[in-house]
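A.B. asks: model this:
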Amino acid sequence: MKRKTLAFILTCSLGAGVLAGCTEETATAPIKTTEQKVKKGNLEVGLGSDGRISLPLVNLDFEINGTVKEIKAQVGQQVKKGDVLAVLDDADSKLAVTQAENALNKANAIYNEAVNKYEIDKLEFKYKVDDIKAKLDARPDDSTLKAAYEVENKKYQTLLNSNGSIQSAGLEIEDAKNKLQEAKNNLNKIYLKAPINGELTSINYKVGEVVSGVKSGTDTNSATSGTAFMTIVDPSVIYVKASVTESDISGIEKDQQMRLSVDSLSLENLQGEVVSVNNTPNIDSSGIVTYEVTGKLSELNPAIKEGMTAFVTFLKKEKKDVLLIPNKAIFVEDGKQYVNVKTEEGETKKRAVTAGLTNGVQTEVADGLKQGETIIIGGVKK
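C.D. replies: Just a heads-up that it's a prediction; the model follows:
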């Protein structure tokens, strides 16, 4: 088509004196234009990178060993905090409670026996001391009685100040109580409960299988969802992970503001902030070096799913409430910037403008335009 148009123009130019019917309108193809109002908005300038949504996973494991008796939930189910999701067989745990109760009863019996013996010994020693003392009072010069009194009284005082058997039996009781409480706690641990509201995304065991307990306090989130008993997606926060090149990473830091777009959901300008910058480089097969940056969205959106692609802009500058026009509306002549403006009469006029900050898509107009005016994008400059 371009070749035909060019040939026609040349024919008209060369034969103008003969072909009076050739005109400019038939020689020039119409140029498409678009109109756009000048609006106020916020201009954001930053570093852009492709990213991927990452919803935090909470891995759930039993704290004790046991055989799976019942699974009360299924993958994809929405669960609430406190819901019982799975149960272990309780036979061993109940037996442990019974054994611990018996051990406590035995410890109490030993303690009572030690106390009774102590009281009896104390009465017997006191009786001996009092008997010798009475005889000594009657015969104060009897050296044999005096020596006997000193020996028996010393034994009595030693007994009063020493109750080791009772103390030892008391310690056995405390130990038995602790073991009983532990057994009861373990009995409660046969229930696996949801720690948060969320969606159950994986179940890696079946009824009848044996599980190995994870000790309380262990960071089960560090394990993969493939090894945990169950995995729940935490809906309370939405993360995005982006790979930033080595040339751009110096411009990104923790707590820096960012903006997110999710094209699949037609979501734009979602606000967030950087929560971490990984200093460990990722080097691909072609030698390109990138660093993982994790951001967190400021507001939740249930439509955003794990693994969705996103485009992230890490803000470096931001100007609020300024006049904005598309970059492609601006053209340059003799070193000056111009735009085509549509007048009230419907005509197109070229007007000089002073452009300010740009982000590569939109440009701030510092002078030359007013809010609400219509600019023409494309077409002939006039």
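
A.B. asks: all contacts plus neighbour counts: C-alpha atoms, from now on.
C.D. replies: OK.

A.B. asks: and the longest strand belonging to the chain, how far from the chain's centre?
C.D. replies: Counting by DSSP state E, the longest strand found in the chain is strand 309-326. Distance, stretch centre to chain centre, for strand 309-326: 26 Å (Cα atoms, centre = their mean, to the nearest Å).

A.B. asks: what does stretch 128-136 give?
C.D. replies: Here stretch 128-136 shows a centroid-to-chain-centroid distance of 80 Å under the convention Cα atoms, centre = their mean.

A.B. asks: buried residues in stretch 337-351?
C.D. replies: Residues of stretch 337-351 classed as buried: 338, 339, 340, 341, 342, 348, 349, 350 (neighbour count, 16 or more other Cα atoms under 10 Å).

A.B. asks: would you list every one of the helices in the stretch 51-200 of the chain?
C.D. replies: For the stretch 51-200 of the chain, the helices defined by DSSP state H, counting those that start in this stretch cover 91-138, 143-160, 164-188.

A.B. asks: Now show me the structure for the sequence below, then we'll compare the two:
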Amino acid sequence: MNKQQKIIIISIVALTALLAWVVLKPVQPSDTATTTTPHEAASEHAHDHSYDHSYDHAQAGDTHDDEDVVTLSDAQAASAGIVLDMVKPAHIFTMLTLPGEIRFNQDRTAHIVPRVDGIVEAVTVDLGQQVKKGQVLAVLASTGVSELRSDALAAQKRLSMAKTIYAREKELWEDKISAEQDYLQAQQDLQEAEIAAQNTTQKLHALGAGTSAKGGLNRYELRAPFDGMIVERHLSLGESVQANANVMTLADLSSVWAEIVVSAKDLGTVKVGSSVTVKASAFESQSSGVVSYVGSLLGEQTRTATARVTLPNPDLAWRPGLFVNVEIVAGEANVPMAVTTEALQTVEDREVVFVQTAEGFRAMPVKTGRSDGKMVEIVEGLQAGAAYVTKGSFTLKSELGKSAAEHTH
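C.D. replies: All right, here's what the predicted structure looks like:
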């Protein structure tokens, strides 16, 4: 064996030993722990994702519950005017609401006409002025009144003369000085004079003019027939007016009519004597009354009838021409659970009632049923006997809105 062959054999042995050492080297524990198959990695990732999602969902639910609760101290609740009541049974009246309009009470409305031709010498009232019964509204100069007063004065003179002649003839007849025929003639003349005087006086009274010539024989005064307000005036100073002209309209607004439009299907509900509640459309005002008239005929075009309610109007709040809603009881029922109407609030398009809980005042979504304007039936969402906020619920709604806005930001 030569030298070159020895070198080759030594190199092969060394290389074989090196390979054996690499192959037989022990695996480190840390390397084994970090080794994960693709299937195991996917399973672990799915598990972690499922856990995070359910946690986030739970957190979101807890946050929503917190947003529906308003926490107030006893002092804050008292300051906000919070009043509690219990969810309990109620007797609810079903209401029928009909449109209406306030009109003058025609039984207490007068169209003032002069009843004589004349010239306007004075107008003593303005449009919208309140007047008293017997108050002078206007003064006219009338030749017709002047002639009637002249006739009345002449009749009174003739009557006075007839009384004197009758007294003298009666005395002469009783003393057997004059004939009975003269006495009887004087008696007849007296009776005719009395009739003539009464006739002229009655004519003046029929016109609303007195027999007194104070201020001139032709002075004619238009006076108010009752207490009321001047709602129309159609005459001015110096104007010539006719006997049948409507120169003023006087209305007693201490009572008014609420006229209702009633469809054919509601005529069975709206009856004379039915109690109603009249509510203004333009402002917060209401009054109670009774149906005093229901029309028996339906309009040919509208197929509706007219009903009427007489309303007291001491404060003149009900003005003619005002649109109103008239509520009439259409039915009644007992319901197992009800709350007051002012307890209902709308939060995020949900009807809610604030209920007192250990955490605070919680907005509970509810489903409502029948209502009579004061009480509302609760179909779902509350339990009988629960303490709910009947007054001050709007304050809680405002606080709830503030909390939601802060959470959003």
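
A.B. asks: In which helix or strand does the nearest residue to residue 344 of the second structure once chain neighbours are set aside reside?
C.D. replies: With Cα to Cα, 6 or more residues apart in numbering as the criterion, residue 344 of the second structure has its nearest non-adjacent residue at 5.4 Å, and that residue is residue 353. Assessed by DSSP states H and E, residue 353 of the second structure sits inside strand 350-356.

A.B. asks: Tell me which residues are up against that strand.
C.D. replies: With contact meaning Cα atoms under 8 Å, 6 or more residues apart in numbering, strand 350-356 of the second structure is reached by 343-346, 361-367, 386-389, 393, 396.

A.B. asks: Mind checking which of these land in helices?
C.D. replies: Under the assignment DSSP state H, these contribute 393, 396 to helices.

A.B. asks: Of the contacts of strand 350-356 of the second structure, select the buried ones using a ChimeraX command.
C.D. replies: Selection command for ChimeraX covering only the buried members of the contacts of strand 350-356 of the second structure, criterion 16+ other Cα under 10 Å:
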select :343,344,345,361,362,363,364,365,366,387,388,389,393,396
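
A.B. asks: Out of the contacts of strand 350-356 of the second structure, name the ones that lie in strands.
C.D. replies: Of the positions in those, 345, 346, 361, 362, 363, 364, 365, 367, 387, 388, 389 sit in strands, assigned by DSSP E.

A.B. asks: Quick one: map residue 293 of the first structure onto the second structure.
C.D. replies: Counting by TM-score structural alignment, residue 293 of the first structure corresponds to residue 307 in the second structure.

A.B. asks: how about residue 97 of the second structure, secondary structure?
C.D. replies: The three-state label given to residue 97 of the second structure by DSSP: H, G, I helix; E, B strand; the rest coil is strand.

A.B. asks: Relative to residue 374 of the second structure, how far out is it?
C.D. replies: Using Cα to Cα, to the nearest Å, we find residue 97 of the second structure at a distance of 14 Å from residue 374 of the second structure.

A.B. asks: neighbour count winner among these two?
C.D. replies: Between residue 97 of the second structure and residue 374, residue 97 has the larger neighbour count (other Cα atoms under 10 Å), namely 16 against 11.

A.B. asks: Now do the same for the more buried one: its match in the first structure.
C.D. replies: By TM-score structural alignment, residue 97 of the second structure lines up with residue 48 in the first structure.
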